[in-house]
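> fold the following, please.
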Amino acid sequence: MSGSEDSDDNFMPEQSVDDERTSIRAELSSLSFEELQKLKEKIGAKVYKEALFGKNDKKKPDGPRIFKRENKNRPREMSSKKPVPMFDVPKIKKREVRDPRFDPLCGEFDKKQFSQNYNFLSDIRMKDIKKIRAELKQTTDPEQEKKLRRLLQRLNDQHKASKKKKEEDASAKREKTHVVQEFKDGRQPHFKNKSERRVEALVQQYEDLKKEGTGRIQRHLKRRQQKLKKRSHKAPTGVS
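Take a look at the predicted model:
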């Protein structure tokens, strides 16, 4: 009996508080909105809420909220209040384009030095010519033969142009040396004009062809006649 009486004593105050709060709510329900606002301003918002809803005994946690996963395979929940770190994009250095032809940092172009540095290309070109000639003897495909002949012709033209340029440079060097020597000897040097240089070049070309054989000379003369004939046909005729 004593145990039941103690439990009733503990239960009665809570029941009386609920009854009192119910009666307060009933009285407040009969008041107008304006009267409720005045009462709230008079007793304070905190007391007003406690009278209607009771005290909130729940306390906020002191430390930061810990987000836990119900399943370890789920992604971890992150707080929306924590700012997302900004991705640091590295600055790309602007590429500076330089033209070596007009850039003083690249130095001046030395034609003679350039030809000396890349003189090995002539040897490589001759090796390629020999290799293509060997492939021409073995190939039986007409299309492949046509490609190889076209490539061989281009390499031969490049080799001839390079050889001609070297000969012209050597001739100019000899002429310059001769002029300087005449100045030193106290004589008036003779400067060759374009026509004289052209005649000398033709004579030298004839001598080179003569060394290769008479057939080479005949083919060269025939080709030259064909070029002159084409030029004469293309030349405009006078209007009578």
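
> switch to C-alpha atoms for all contacts and neighbour counts from now on
Fine.

> which helices and strands does the longest helix anywhere in the chain pack with?
What stands out as the longest helix in the chain, according to DSSP state H, is helix 142-185. If contacts are counted by 3 or more CA pairs under 8 Å, 6 or more residues apart in numbering; DSSP states H and E, helix 142-185 sits against helix 120-138.

> so how far is the helix it packs on from its chain's centroid?
When C-alpha coordinates are averaged (CA atoms, centre = their mean, to the nearest Å), helix 120-138 and its chain have centres 37 Å apart.

> same question for stretch 97-109.
Distance of stretch 97-109 from its chain centroid, counting by CA atoms, centre = their mean, is 22 Å.

> can you give me the end-to-end span of that stretch?
19 Å (CA to CA, to the nearest Å).

> relative to helix 120-138, how tilted is the longest helix of the chain?
Comparing the axes of helix 142-185 and helix 120-138 via axes from the mean of the first three to the mean of the last three CA atoms, to 10 degrees yields an angle of 150 degrees.

> and the next helix or strand past helix 142-185?
Sequence-wise, the next helix or strand downstream of helix 142-185 (DSSP states H and E) is helix 194-212.

> can you name the element that comes right after that next one?
Next along from helix 194-212, by DSSP H and E: helix 214-234.

> may I see the buried residues of that following helix?
Residues of helix 214-234 classed as buried by neighbour count (16 or more other CA atoms under 10 Å): Ile217.

> okay, the angle between that helix and helix 194-212?
Using the same axes, to 10 degrees: helix 214-234 against helix 194-212 is 140 degrees.

> contacts for helix 214-234?
Contact with helix 214-234 is made by Tyr206, Leu209, Lys210, as judged by CA atoms under 8 Å, 6 or more residues apart in numbering.

> nearest to Ser4, of those residues?
Among the contacts of helix 214-234, Leu209 lies closest to Ser4 (CA to CA), at 138.9 Å.

> next up, the contacts around the closest one.
Counting by CA under 8 Å, 6+ apart, Leu209 has contacts Arg216, Ile217.

> one more, please, to line up against the first structure:
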Amino acid sequence: MKDAGNSGSHTDSGSDRDDTGDARHSPPAGQCEESSHDDIDDEEYQEKESQSSTSRQTPENEAASISFGALVKAQASLGNRNRSHDDDGYGAARKTLGKNDAPRDFTNEEALERRAGKKDTRDFSRTSKHAPAELSSKKAVSRKREVVPTQKFNHRDPRFEPLSGAVDEQKSRRNYAFLETYRNSEMSELKSAIRKTQDSEAKEKLKRSLLSMESRKKAQELKEQQQKVLREHRKEEKKKIERGKRPFYLKKADQRKRTLVEKFEGMKGKQIDKVIERRRKKKAARERKGMPDARRV
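Here you go, the predicted model:
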């Protein structure tokens, strides 16, 4: 019996040892349940991550597979809807709000006004003189730059200023009579240079300058003769007026005739013939110019 009891005790101790061994090698029941729950949570988190990654990637893949024509059509339809919605909302807001209470969103206002074809009635006056000027973007910017011009310095000659009174030609000619002597000396120098020069081009140039100086001198002499005729006529008329006669004013044609008569009176026979021949040729050339080409022979 003792043996049996001992054996039983041995068996019990063995079983106890097995139980303690199992207890040593196997975790407790609560820990097993927690680890199983952690494994399940990790699996669920990984599944959610994979689903989110697939959901993130799918729109890009879908957009890449859509054709450009479909995208353009969708964009046009969305744009028309948004525009009509914005117009309705903006019109209602403008009706409910006053003119002064309207929102100062210049970009939206300007876009809507441009679509409606309205004039820009906004006030672009500056809040202060130091603020920059504000302009409407509906007006085209000029390509021409507005440059402030500098003040031009005008040279003044007191001899020809209106403040000094009317110009007396006779007086000025008397004061500057020495210029005539200078011109005469220049003309004599030109004549001597024409005789000495051998180059044909230089000689032609000197001849042209001499001819221009001579023509100016002749024009001045003719003008002086006309003024002389006028002075003499005025003296005669003054005397006639003193005697009680009515004044007679010379016409320009009569002035030219009298000057021509005085010119011929101061000439010799050969000079008169030359002048008459020159005038005849000049008149014939003028008449020939007005003639048709067939009758110019």
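
> where in the second structure does the longest helix of the first structure fall?
Aligned using TM-score structural alignment, helix 142-185 of the first structure spans residues 200-243 in the second structure.

> distance of Asn156 of the first structure relative to Ala170 of the first structure?
21 Å.

> neighbour count: those two, which is higher?
Using other CA atoms under 10 Å, the more surrounded residue of Asn156 of the first structure and Ala170 is Asn156, with 15 against 12.

> which of the three states applies to the spatially most central residue of the first structure?
The centroid of the first structure falls nearest to Arg95 when counting by CA atoms, centre = their mean (9.4 Å). Here Arg95 of the first structure is coil, with the state taken from DSSP: H, G, I helix; E, B strand; the rest coil.

> ok, now which ones touch Gln158 of the first structure?
Gln158 of the first structure makes contact with no residue, according to CA under 8 Å, 6+ apart.

> any idea how far it lies from Lys165 of the first structure?
11 Å.

> same check, this time on Glu145 of the first structure
Applying CA to CA, the value for Glu145 of the first structure to Lys165 of the first structure is 30 Å.

> higher neighbour count, these two?
Neighbours around Glu145 of the first structure and Lys165, counted as other CA under 10 Å, are more numerous at Glu145. The numbers are 17 against 12.

> the more buried one is in contact with Leu136, isn't it?
Yes: between Glu145 of the first structure and Leu136 there is a contact under CA atoms under 8 Å: 6.2 Å.

> now do the strands in the stretch 1-150 of the second structure.
Assigned by DSSP state E, counting those that start in this stretch, the stretch 1-150 of the second structure shows no strands.

> in it, which spans are helices?
All helices of the stretch 1-150 of the second structure, identified by DSSP state H, counting those that start in this stretch, fall at 2-25, 29-65, 68-96, 106-116.

> and the gap between Ala134 of the first structure and Lys127 of the first structure?
11 Å.

> and Lys229 of the first structure, by the same measure?
Distance of Lys229 of the first structure to Lys127 of the first structure, given as CA to CA: 36 Å.

> likewise for Thr139 of the first structure?
Relative to Lys127 of the first structure, and taking CA to CA, Thr139 of the first structure is found at 18 Å.

> now do Lys163 of the first structure
16 Å.

> then Asp8 of the first structure?
To Lys127 of the first structure, Asp8 of the first structure is 118 Å away according to CA to CA.

> make CSV out of the contacts of helix 214-234 of the first structure and add distance to Leu52 of the first structure.
Formatted as CSV, the entries for the contacts of helix 214-234 of the first structure read as follows, by distance: CA to CA, whole Å:
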residue, distance to Leu52 of the first structure
Tyr206, 125
Leu209, 124
Lys210, 127
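
> and which of these is nearest to Leu151 of the first structure?
Of all those, the one with the least separation from Leu151 of the first structure (CA to CA) is Leu209, at 23.1 Å.

> the closest one maps to what in the second structure?
In the second structure, the residue paired with Leu209 of the first structure is Met267, using TM-score structural alignment.

> contacts only, for the counterpart of Arg133 of the first structure in the second structure.
Arg133 of the first structure maps onto Lys191 in the second structure when the alignment is built from TM-score structural alignment. By CA under 8 Å, 6+ apart, Lys191 of the second structure lies in contact with Leu210.

> do the same with Leu190 of the second structure
Counting by CA under 8 Å, 6+ apart, Leu190 of the second structure makes contact with Leu206, Lys207, Leu210.

> stretch 114-121 of the first structure corresponds to what range in the second structure?
Counting by TM-score structural alignment, stretch 114-121 of the first structure corresponds to 172-179 in the second structure.

> any idea how far apart the tips of that stretch sit?
Between where stretch 172-179 of the second structure begins and where it ends, there is a gap of 11 Å, by CA to CA.

> again, but for stretch 182-192 of the first structure
Terminal residues of stretch 182-192 of the first structure are spaced 14 Å apart (CA to CA).
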